[in-house]
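Engineer: Got a predicted structure here, sequence first:
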Amino acid sequence: MRKLKSGIDGFLGLAGLAGIIIMTVSVVLRYCFKLSLSWSDEFLRTLCIYVYFIGSAMMCAEGGLMRLELLDDSLKKKGRVGAYRTVVKIQRLIETVCFGAFSFQMVQMTIGLVGQTSTTSTTPAWVSPLGCAIGMVLMTLISTSKLFFEKSELETAD
């Protein structure tokens, strides 16, 4: 799992660097030389989709996604370990179901676009939504793993 995370982090870093370089070259060519890279806008848009959704999956793995913690904090302060564990399990179950539903929809959408091209270029239409589908499937796998295998911080403290 560590190697996978390291590989994904490397991909995200290289994708960010590639995006910066392509955007800079595109702007310089457009405004200094009056030349345009016709493919750069669509490439950057697609790259942004991949980085956003795969990066969100990595945030999910690290516990960095934003959520409402009022109930969690209240139960922790009151020392209600059993209630806290139940709330965490329910939250993780809801996460898993929602991410799974989104994954299913994105995979179906991506498959439905096979054979079509984008409206702005000859790029296959399934390339952009595939980034979202990959990210959503990763989030589903991560949340499922957390639901069944990861202990909450109060469980590890006991």
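Structural biologist: Noted; the coordinates are in hand.

Engineer: From now on I want contacts and neighbour counts done on CA atoms only, so please keep to that.
Structural biologist: Noted.

Engineer: Quick one: the strands in the protein, in order.
Structural biologist: With strands called from DSSP state E, the chain shows none.

Engineer: Could you name the residue of it that is farthest from its center?
Structural biologist: For the chain, the largest distance from the centre (CA atoms, centre = their mean) belongs to residue 33, which lies 36.7 Å off.

Engineer: so how many other residues sit close to residue 3?
Structural biologist: 8 (other CA atoms under 10 Å).

Engineer: Could you do residue 52 as well?
Structural biologist: Close neighbours of residue 52, defined as other CA under 10 Å, add up to 16.

Engineer: And for the one 4 residues further on?
Structural biologist: Here the number of neighbours of residue 56 (other CA under 10 Å) works out to 18.

Engineer: Which residue, other than its chain neighbours, is closest to it?
Structural biologist: In space, residue 56 comes closest to residue 135 once its chain neighbours are excluded; the distance is 7.1 Å by CA to CA, 6 or more residues apart in numbering.

Engineer: next up, a second structure to put side by side with the first:
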Amino acid sequence: MKLIYWLDNNLEKYILVFLSCFTVIIIFTQVVMRYVFDNSLSWSEEIARYAFIWMIYIGVSYGVKEQKHLNVDAFSMLFEKKGKIILSMISTISFFIFSLIISIYGFDIVVKITRESAALQIPMEWVYAAPAVGMALTSIRLIQRLVLQMKELKSLKEEKGYDLREGAV
């Protein structure tokens, strides 16, 4: 149970830190090789690009978890707290549907890829898996967010003296 709790709180964060450090090290090594040793690594650009692709899609999931994505709140400002929560739930459900579709089609594409990368000769399935895995993680985070929004809506109704099963008390 502690492992699941740790993964829930830290998975994306540690993956993003690792990929960021890895990318910086690879690019720094390439710069040193090119300008100090007058030689370059043929594979450094490719691996940095692939790490960056993974960072983008893992970052989407992390953004959902931390609620750091940009949103337009001009329309929601017209509503009270209950309306804002409902609009937020509609937004979360829409994003969930989008991320689920991307995940499903992404995994479908991954199983069809048979190429290898040019410089590293790694299977391109690893690169094409980034959107599928990232959006699958995003879907999980969106479900968590929707559960929190439903609890928030329920507690708001209970604060105002409403019982969800019977209407007004």
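Structural biologist: Looks like it arrived, so ask away. Everything numeric in this text was worked out from a predicted model, so none of it was measured.

Engineer: Now do the helices in the second structure.
Structural biologist: Along the second structure, the segments classed as helices by DSSP state H run 2-35, 44-66, 81-112, 125-159.

Engineer: Tell me what angle the third one forms with helix 125-159.
Structural biologist: Think helix 81-112 of the second structure. Relative orientation of helix 81-112 of the second structure and helix 125-159, computed by axes from the mean of the first three to the mean of the last three CA atoms, to 10 degrees: 160 degrees.

Engineer: for helix 81-112 of the second structure, packing partners?
Structural biologist: Secondary-structure packing of helix 81-112 of the second structure (3 or more CA pairs under 8 Å, 6 or more residues apart in numbering; DSSP states H and E): helix 125-159.

Engineer: Buried residues, the helix it packs on. List them.
Structural biologist: Buried residues in helix 125-159 of the second structure, counted by 16 or more other CA atoms under 10 Å: 125, 127-142, 145-146, 149, 153, 157.

Engineer: contacting residues around whatever residue of the first structure lines up with residue 44 of the second structure?
Structural biologist: Structural alignment (TM-score structural alignment) places residue 44 of the second structure against residue 40 in the first structure. Contacts of residue 40 of the first structure were listed using CA atoms under 8 Å, 6 or more residues apart in numbering, and they are 22-23, 26.

Engineer: Identify the spatial nearest neighbour of residue 93 of the first structure, chain neighbours not counted.
Structural biologist: Distances taken as CA to CA, 6+ apart place residue 147 nearest to residue 93 of the first structure, at 6.5 Å, with adjacent residues excluded.

Engineer: And for residue 128 of the first structure?
Structural biologist: Take residue 128 of the first structure and drop its neighbours on the chain: the residue closest to it by CA to CA, 6+ apart is residue 46, 5.1 Å away.
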